[in-house]
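Peer 1: build the 3D model from these lines:
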Amino acid sequence: MPVHRPGKARVRRLTLAGALLAAFSFAFTVPSAADTTADPTPARGSAYMGMGVLAHDGRSGTPTGTDATQTEGVDVSSHQGNVAWSTLWNSGVKWAYVKATEGTYYTNPYFAQQYNGSYNVGMIRGAYHFATPDTSSGAAQANYFVDHGGGWSRDGKTLPGALDIEWNPYGDTCYGKSASAMVSWITDFLNTYKARTGRDAVIYTATSWWTQCTGNYGGFASKNPLWIARYASSPGTLPAGWSFYTMWQYTSSGPTVGDHDKFNGALDRVQALANG
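Peer 2: All right, here's what the predicted structure looks like:
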């Protein structure tokens, strides 16, 4: 006949209870995977001009007056949806850039309203491409851009396409490329765009990103207008090669549309860039 040992059974019950209590406590003290991801990777296609400027360059001061006449502009993407172009025009905005494409996988669903709407109120407008150098070649992305709204025509109202090359919102800051490989990728894009449209594309970037990811390469300055991003009282130090900027994105919190820009010249200089 088996011997009943209540002492051992009680020990087993206490051990099991302790294990359950520990597991219960652990579940409430260790954050879940979702909790530890404070800044999840955004969805592909959601990038826009200046997305990384606040995070990496920050914001300091407000723009001050400059010696040269400046012409107000804006840049928009799908984040702005249908834009109130007449409101912007009446506030003094005279030019605009609209996100057309990203990589070879995304087109802005609001492109028609934004691109045509800005034109219809009288603005000089152009399109921009958000570069993702880790997903396809520069040539492939330039062709995709031109084929989906990034072309150019000599109508006096169309600015040359802009290459938005900045911090990678989806991963490695420099898209996994060395400085020389990044310069080669940009060259591939610019050469293809020029061959397709006859125009040299504008380069949009920030000095700190350009320095880190291209080694502060200065070889594009003689042909490609600079659109500098810096949310401060002045554009600050420019990337190598450029002695002046053509456009300056100076804030992400402007009226009506957040991203506001200044063209380094009067309206006739904006028209001159449009005409080539």
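Peer 1: alpha carbons only for contacts and neighbour counts from here, please
Peer 2: OK.
Peer 1: and the strands in the stretch 1-150 of the chain?
Peer 2: 59-60, 71-76, 95-102, 106-107, 124-130 (DSSP state E, counting those that start in this stretch).
Peer 1: those helices in this structure, which residues are they?
Peer 2: 6-29, 33-36, 53-56, 85-90, 111-120, 138-145, 179-197, 207-214, 267-275 (DSSP state H).
Peer 1: can I get the ones you listed in TSV with distance to L238 and mean neighbour count?
Peer 2: Output for those, formatted as TSV (distance: least, Cα to Cα, whole Å; neighbours: other Cα atoms under 10 Å):
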stretch	distance to L238	mean neighbour count
helix 6-29	48	11
helix 33-36	37	9
helix 53-56	15	14
helix 85-90	28	17
helix 111-120	29	20
helix 138-145	24	23
helix 179-197	17	19
helix 207-214	6	20
helix 267-275	20	16
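Peer 1: circling back: any chance of the strands of the stretch 1-150 of the chain in a markdown table, plus distance to T205 and mean neighbour count?
Peer 2: Output for these, formatted as a markdown table (distance: least, Cα to Cα, whole Å; neighbours: other Cα under 10 Å):
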| stretch | distance to T205 | mean neighbour count |
| --- | --- | --- |
| strand 59-60 | 16 | 14 |
| strand 71-76 | 14 | 24 |
| strand 95-102 | 14 | 28 |
| strand 106-107 | 20 | 18 |
| strand 124-130 | 11 | 28 |
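Peer 1: mind putting those in TSV, distance to D188 included?
Peer 2: Formatted as TSV, those follow (distance: least, Cα to Cα, whole Å):
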stretch	distance to D188
strand 59-60	32
strand 71-76	25
strand 95-102	16
strand 106-107	20
strand 124-130	14
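Peer 1: alongside the first, I'd like the structure of this one:
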Amino acid sequence: MGFVQRPIYAAVGRVPLLVTGILVGAFSLLQPPSASASSTDDPPERGLAHMGMGVVAHDGQDGLPPSAKATQTEGVDVASYQGNVAWSTLWNSGVRWAYTKATEGTYYKNSYFTQQYDGSYNVGMIRGAYHFATPDTTGGATQANYFVDHGGGWSKDGKTLPGVLDIEWNPYGGDCYGKTKSAMVSWIRDFLTTYKARTGRDAVIYTATSWWTQCTGNYSGFGATNPLWIARYASDPGTLPAGWSFHTMWQYTSSGPTVGDHDRFNGALDRVQALAKG
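Peer 2: This is a model prediction of the structure:
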């Protein structure tokens, strides 16, 4: 709101008086907000969701550097909002693996997918693709097929990681996409079963413990088959969802160098290569 001077009139003789903008501004604070005012809580445009966009809002970020007591391998994840990525810069900084968003729902394909997916491969990285799930729009099997058909497949070339199901807070509405806990588990199972039938690989599950607990009831049935990519912007991965005794990957920040989302693989480079080879 701009602070301006405006005339008001006294009760006697209608003499114009100037009231400073500070006084007007103070008075305006007493008024209810306009119904037409824009809100910072408005959902983003469909397709712009990406890994971790709800983590800071729901889990927070303490800004502490992550611990690296065990051997870990640096990685990144990217989406269309990051545009053309400087892959050589990332490689020279020590990044050795990358995931690119391929699809969302059954209505969106990443327009930068080729530059991001092929670019990481061309500099020598081991790379894979991920799908941002929207369980309120179409079924899990339908979205898995859409993902595989638009960049989410797998090949046994030693340089391609299995696809990732990004299942987290709904940026367009209610956190759990309007599903009960059991219905959410069924949706996830349908996606994972279809993905494996199409590719021969078990998909990685990317999630945050607090979302998983809220929206699946902390379901433990996928830990034996599907690698876990945990999202937590802190000095350690914290408590893991039920069913997993360890994480495979950890997204530890959204404000890293070159691109914001940086990750650590829970092992040396040969372990990344082993996951790629299946």
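Peer 1: just to revisit the earlier point, so which of the helices of structure 1 gets nearest G103 of structure 1?
Peer 2: G103 of structure 1 lies closest, by Cα to Cα, to one member of the helices of structure 1: helix 138-145, at 5.7 Å.
Peer 1: tell me, stretch 78-95 of structure 2 lands on which residues of structure 1?
Peer 2: Residues 76-93 of structure 1 are matched to stretch 78-95 of structure 2 when aligned by TM-score structural alignment.
Peer 1: endpoints of that stretch, how far apart?
Peer 2: 13 Å (Cα to Cα, to the nearest Å).
Peer 1: can you tell me how far the most centrally placed residue in structure 2 sits from L23 of structure 2?
Peer 2: Nearest to the mean C-alpha position of structure 2, by Cα atoms, centre = their mean, lies M51 at 1.5 Å. Relative to L23 of structure 2, M51 of structure 2 is positioned 46 Å away (Cα to Cα).
Peer 1: and T142 of structure 2, by the same measure?
Peer 2: For T142 of structure 2, the distance to L23 of structure 2 equals 59 Å [Cα to Cα].
Peer 1: on that earlier part again, can you find the partner of the residue nearest to the centre of structure 2 in structure 1?
Peer 2: The alignment partner of M51 of structure 2 in structure 1, by TM-score structural alignment, is M49.
Peer 1: can you check A203 of structure 2 too?
Peer 2: In structure 1, the residue paired with A203 of structure 2 is A201, using TM-score structural alignment.
Peer 1: now its match: how far from S178 of structure 1?
Peer 2: A201 of structure 1 is 23 Å from S178 of structure 1, by Cα to Cα.
Peer 1: what does V146 of structure 1 give?
Peer 2: 27 Å.
Peer 1: okay, these two: which has more neighbours?
Peer 2: Higher neighbour count among V146 of structure 1 and S178: V146, with 21 against 14, using other Cα atoms under 10 Å.
Peer 1: neighbours around the counterpart of H150 of structure 2 in structure 1, how many?
Peer 2: By TM-score structural alignment, H150 of structure 2 lines up with H148 in structure 1. Residue neighbour count, defined by other Cα under 10 Å, stands at 18 for H148 of structure 1.
Peer 1: also the one 5 residues further on?
Peer 2: S153 of structure 1 is flanked by 15 other residues according to other Cα under 10 Å.
Peer 1: so how far is A142 of structure 1 from it?
Peer 2: For S153 of structure 1, the distance to A142 of structure 1 - Cα to Cα - is 16 Å.
Peer 1: ditto for G254 of structure 1
Peer 2: In this view, G254 of structure 1 and A142 of structure 1 are 30 Å apart by Cα to Cα.
Peer 1: that older thread, got a list of what the residue nearest to the centre of structure 2 touches?
Peer 2: 77, 132, 166 (Cα atoms under 8 Å, 6 or more residues apart in numbering).
Peer 1: tell me who's in contact with the counterpart of the second one in structure 1.
Peer 2: Using TM-score structural alignment as the criterion, F132 of structure 2 maps onto F130 of structure 1. Applying Cα under 8 Å, 6+ apart, one finds that F130 of structure 1 lies in contact with 47-49, 99, 101-103, 163-165.
Peer 1: what separates F244 of structure 1 from R125 of structure 1, distance-wise?
Peer 2: 21 Å.
Peer 1: what of A100 of structure 1?
Peer 2: From A100 of structure 1 to R125 of structure 1 the distance is 12 Å (Cα to Cα).
Peer 1: distance of the closest residue to T216 of structure 2 other than its chain neighbours relative to C215 of structure 2?
Peer 2: Spatially, and ignoring its direct neighbours in sequence, T216 of structure 2 is nearest to K181 (4.4 Å; Cα to Cα, 6 or more residues apart in numbering). Shown here: K181 of structure 2 relative to C215 of structure 2, a distance of 5 Å by Cα to Cα.
Peer 1: T134 of structure 2 too?
Peer 2: Going from T134 of structure 2 to C215 of structure 2 by Cα to Cα gives 13 Å.
Peer 1: pretty sure T158 of structure 1 is touching G149, no?
Peer 2: No: when contacts are counted by Cα atoms under 8 Å, T158 of structure 1 is not listed as touching G149 (11.2 Å).
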